[in-house]
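*Asks:* Show me the folded form of this:
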Amino acid sequence: MANSKTNKRFDQYVLRGRLRQSGFERWRYVFSAFSKFSGQERKFFIELYIVNPGLSPKTALISQKSRLAISESDLQYALAGTESAAHANDELDVRPSYVLVKAGVFGKEGKEINKFLASSQMAFVKNAEVFKVGDCIFGPKSLSGSVSVTSQDLRLRPELLCSVGSMDWELKFEHMIESAPMYRRKGYFWIPVGLKSLFSGSIHLDGLEYVVLPKSSNGYVDKSWGERPNSPYFHLSSSKLTSIISGKPMLNSCFSLEGEFKGKLCASLILDGEKYNVDNFSMFRRDSIIHDCSQISAGTEGEKVHWSVSIHKGKMVIDIDLYCNDKEMFVRDYEMPQGKRCLLKILGGNGTGEIRIYKKIGKNLELLEHANIYEAICEFGQTEEVGKRV
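*Replies:* Sure thing, here's the model as predicted:
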């Protein structure tokens, strides 16, 4: 299915006006691939994170860098045990400005690899309807590019905030199930544009080749932009569900939940072809989502992180429970637009669990469906003010 006319406009860069100096935009693509050598299945991600592009269009400015250039006068102040007025608050005042390509893999030995570029290195190629970011291409139906960070790179530039490694990709994709914007308020916008997407192509991660097959890619695409990313941040999504009742794959089912928006979540669910959208913000609706994320003991398996969600919409109740082994999760870092060395740290992994769908009948609940969930994106994050002074 081709991109709908309604969502086609979101394929183009949207930061405008004041958001170019004080805002972010994030494009995310997630999919599964198999090792060509061992057959191992892994969950990959490719992201484009644009932050304050109008502040420093010719130079990628990373606020996590410990200091700006130190002048001779600054050295004299340091030797005297004081700081110059000009540089006393450099660590707090620097605001990020760049385009970041972030790519990697979830699961055991998961990693993220970052490539920072100046915003002037991002251009729209009109005749091809694609964005070129350095050697990376982001199109409405294709992705290509590469990222690479060596151990020496990381020693010299710890502000890269990523793992050592290399990854390149040549991919095509198609949205099979789309969603309308789920959160559209002043200062923030989120749309899970490809609730269920099919990816195909190939990836090389640290020299090993992986194959992406459409029917098993379990792809997902979303976009968000605004004044700053959510904190706390909560996200769950999957398009691989199998009914426990019938034993059959639920091919026309998928879901995505995200927040927190003023402490609440928004959700877009397609279950057996039925749509259940919950935005939580209409004063005339009684829809609600209760959610939690906690660490639990898993016995001999160590520790797990448990995401729980209960959705109440009309006469329907939908309960979701997902789990990730803590040893198969890692933290991804995103600089916040306001600077001050403030990071959004997102703990993420590839989860499994269950979903139950009930119908309210009087004071009782009738179970309509009970299914296993696989290949789920499970994330929770909060901001950390690295540069905060006590």
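*Asks:* Going by C-alpha atoms from here, please, whenever you check contacts or count neighbours.
*Replies:* Will do.
*Asks:* Buried residues in the helix or strand hosting Ser32, which are they?
*Replies:* Using DSSP states H and E, Ser32 falls within strand 24-35. Neighbour-count burial for strand 24-35 flags 24-35 (criterion: 16 or more other CA atoms under 10 Å).
*Asks:* who touches whichever helix or strand comes after it?
*Replies:* The element immediately downstream of strand 24-35 (helix or strand, assigned by DSSP H and E) is strand 41-51. Contacts with strand 41-51, where a contact means CA atoms under 8 Å, 6 or more residues apart in numbering, come from 20, 22-35, 96-107, 119, 336-337, 350, 375.
*Asks:* So which residues of the stretch 51-200 of the chain form strands?
*Replies:* 98-105, 111-117, 122-125, 130-133, 136-138, 142-149, 165-177, 183-185, 188-205 (DSSP state E, counting those that start in this stretch).
*Asks:* Quickly compare those and say which is most buried.
*Replies:* When the strands of the stretch 51-200 of the chain are scored by mean count of other CA atoms under 10 Å, the highest mean neighbour count falls to strand 98-105 (a mean of 24).
*Asks:* to compare against the first, here's another:
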Amino acid sequence: MFNKSDITRNQCQLFGGQARQGYDWWWHSFTAHNAETGQEKPFFIEFFLCNPELGGDKPVFGQLPENKEKKIKPSYLMIKAGCWGEGAKQIHNFYGWNEIEVNMGVPYSVKVGDNYITEARTCGKVVLSEEDAQKHPEYMSGAGEISWDLKISKKVAFNVGYGAGKLFRKLQAFEMFWHAEGMKTEYEGEIFLDGQKYLVKPETSYGYADKNWGKDFTSPWVWLSSCNLTSRVLGRQLHDSVFDIGGGRPKVGPIALNRKLLSAFWYEGKPYEFNFSKFWTFTRTKFDCSETDVAIIWHVEQKTWTNRMVTDITCQKKDMLLVNYEAPNGKKLHNRLWNGGNGKGTVKLYHRGKLIDEITCENVGCEFGEYC
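*Replies:* This is a model prediction of the structure:
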């Protein structure tokens, strides 16, 4: 059963080969409300570690022309914070490895100055001027200022099973690993965006928390998740439900597994999982992600011997951003990685051919991109 907490998977995984070419990040996304107007706005916060053995007193940027020419790999802590919707932005601040403190044990923690993250709390600040954002394209960042102080309470996990278990983590067998310790997470606290105060309340935060790590990224890259769900059959909001879909083209060593997704739906306390690595469930997946002039559209169909899940989500491009990362090898191949938190759509859930529910989904975290 996938709803199994395992915070050892949230430990920093940058050891062995991944210390020389590897990344590890902790992602948190949630919804807040303007303290004055009550207007809803989704936010995200991420702590991204890269190539510790290559680091020093200052961050090393892979996108600097001279570093590209010399094939110097990046090395740093990047703190990424941003928002979706009107004025969507991502702001990056970077730190050298000698500046930061990383607890490699359980629970994990990362600290530099007043910036901090662990299982149950995060606080910090990112700020970058328009002048510096323009002057330093290697930062891959927009301009602005965001600060936060949040409590984190993870309610439902998506434990993908043995594929991210202790043995496979030790062997560093996959190119990109995934664990969602809090695919349903409640956040509480405050966040400030360019001087505007936003309140984050547990019951309306519709939060999510996961981590990825490995040697490289995946292409295509697909992610969908929401816990703001309303049953069309029951005619009410589902308070103990969440779904999570992720993957694309996982690689085990040199072998690529084309067009594979992992997904789970925790439906009012009942688990429905579609996990290709659990071969005995005979999971089959078809998905299509497309881009129009105004929107990104996802269609995912998954089946096991007994269950079926059909997911249709749309997010308006005006509410999204092209999220920026460079890989540990110094390459930036994801240049159209669409990322949003305002997706809407439906999920249809079936058991033995019978419709269990048709669910309206809002505040959907969503991502799609391919190398270009």
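*Asks:* which one of the buried residues of strand 24-35 of structure 1 sits closest to Val130 of structure 1?
*Replies:* Trp27 (13.5 Å; CA to CA).
*Asks:* circling back to that earlier point, can you say which of the strands of the stretch 51-200 of structure 1 is nearest to Met283 of structure 1?
*Replies:* Met283 of structure 1 lies closest to strand 183-185 among those, at 14.7 Å (CA to CA).
*Asks:* Need the contact partners of that closest one.
*Replies:* 189-191, 266, 279.
*Asks:* again, 6 Å this time
*Replies:* Residues from elsewhere that reach strand 183-185 of structure 1 (CA atoms under 6 Å, 6 or more residues apart in numbering): 189-190.
*Asks:* for stretch 291-309 of structure 2, same thing?
*Replies:* Contacts of stretch 291-309 of structure 2 (CA under 6 Å, 6+ apart): 281-290, 310-317, 348-352.
*Asks:* can you give me the helices in structure 1?
*Replies:* For structure 1, the helices identified by DSSP state H occupy 5-8, 72-79, 90-93, 151-156, in order along the chain.
*Asks:* ok, back up a step: distance to Lys43 of structure 1 added to the strands of the stretch 51-200 of structure 1, as CSV?
*Replies:* CSV is the format used below for these (distance: least, CA to CA, whole Å):
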stretch, distance to Lys43 of structure 1
strand 98-105, 6
strand 111-117, 11
strand 122-125, 27
strand 130-133, 23
strand 136-138, 19
strand 142-149, 16
strand 165-177, 13
strand 183-185, 26
strand 188-205, 11
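*Asks:* Glu274 of structure 1: which of these is closest?
*Replies:* For the strands of the stretch 51-200 of structure 1, the distance to Glu274 of structure 1 is smallest for strand 165-177, at 12.0 Å, taking CA to CA.
*Asks:* Please list the outside residues in contact with that closest one.
*Replies:* By CA under 6 Å, 6+ apart, strand 165-177 of structure 1 touches 1, 141-149, 194-206.
*Asks:* Give the equivalent position in structure 1 for Leu199 of structure 2.
*Replies:* Leu199 of structure 2 maps onto Val211 in structure 1, with residues paired by TM-score structural alignment.
*Asks:* what's the burial count for that match?
*Replies:* Neighbours of Val211 of structure 1 under the rule other CA atoms under 10 Å: 20.
*Asks:* Not counting sequence-adjacent ones, nearest residue to Gly124 of structure 2?
*Replies:* Distances taken as CA to CA, 6 or more residues apart in numbering place Asn115 nearest to Gly124 of structure 2, at 4.0 Å, with adjacent residues excluded.
*Asks:* Surely that neighbour touches Arg121?
*Replies:* No. If you go by CA atoms under 6 Å, Asn115 of structure 2 and Arg121 don't touch, sitting 10.8 Å apart.
*Asks:* Run through the residues that contact the closest residue to Phe44 of structure 2 other than its chain neighbours.
*Replies:* Nearest in space to Phe44 of structure 2, with sequence neighbours left out and distances taken as CA to CA, 6+ apart, is Ser29 at 4.1 Å. Taking CA under 6 Å, 6+ apart, we find Ser29 of structure 2 in contact with 43-44, 207-208.
*Asks:* same thing but at 8 Å, please
*Replies:* So Ser29 of structure 2 contacts 42-45, 207-209, 341, 365 (CA under 8 Å, 6+ apart).
*Asks:* preserved in structure 1, out of the residues you listed?
*Replies:* Among those, the ones still in contact in structure 1 (both residues aligned by TM-score structural alignment, their matches' CA atoms under 8 Å) are 42-45, 207-209.
*Asks:* Show me what Phe131 of structure 1 lines up with in structure 2.
*Replies:* Match for Phe131 of structure 1 (TM-score structural alignment): Val110.
*Asks:* Touching, that match and Arg121? I think so.
*Replies:* No. Look at Val110 of structure 2 against Arg121 with CA atoms under 8 Å: they stay out of range, at 11.0 Å.
*Asks:* and the closest residue to Val127 of structure 2 other than its chain neighbours, how far is that from Arg121 of structure 2?
*Replies:* Using CA to CA, 6+ apart and skipping residues adjacent in sequence, the residue nearest Val127 of structure 2 is Glu145, 4.2 Å away. Going from Glu145 of structure 2 to Arg121 of structure 2 by CA to CA, to the nearest Å gives 20 Å.
*Asks:* Burial check on the residue nearest to Gln18 of structure 2 when sequence neighbours are not counted, number of neighbours?
*Replies:* What sits nearest to Gln18 of structure 2 in space, not counting adjacent residues and going by CA to CA, 6+ apart, is Lys215, at 6.2 Å. Residues lying near Lys215 of structure 2 (other CA under 10 Å) number 24.
*Asks:* Could you find the counterpart of Lys215 of structure 2 in structure 1?
*Replies:* By TM-score structural alignment, Lys215 of structure 2 lines up with Glu227.
*Asks:* got a list of what its match touches?
*Replies:* By CA under 8 Å, 6+ apart, Glu227 of structure 1 lies in contact with 19, 22-24, 187-188, 337.
*Asks:* Most neighbours of all the contacts of Ser29 of structure 2, which one?
*Replies:* Gly207 (33 neighbours).
*Asks:* isn't it right up against Tyr187?
*Replies:* Yes. Contact criterion CA under 8 Å: Gly207 of structure 2 and Tyr187 qualify, at 6.5 Å.
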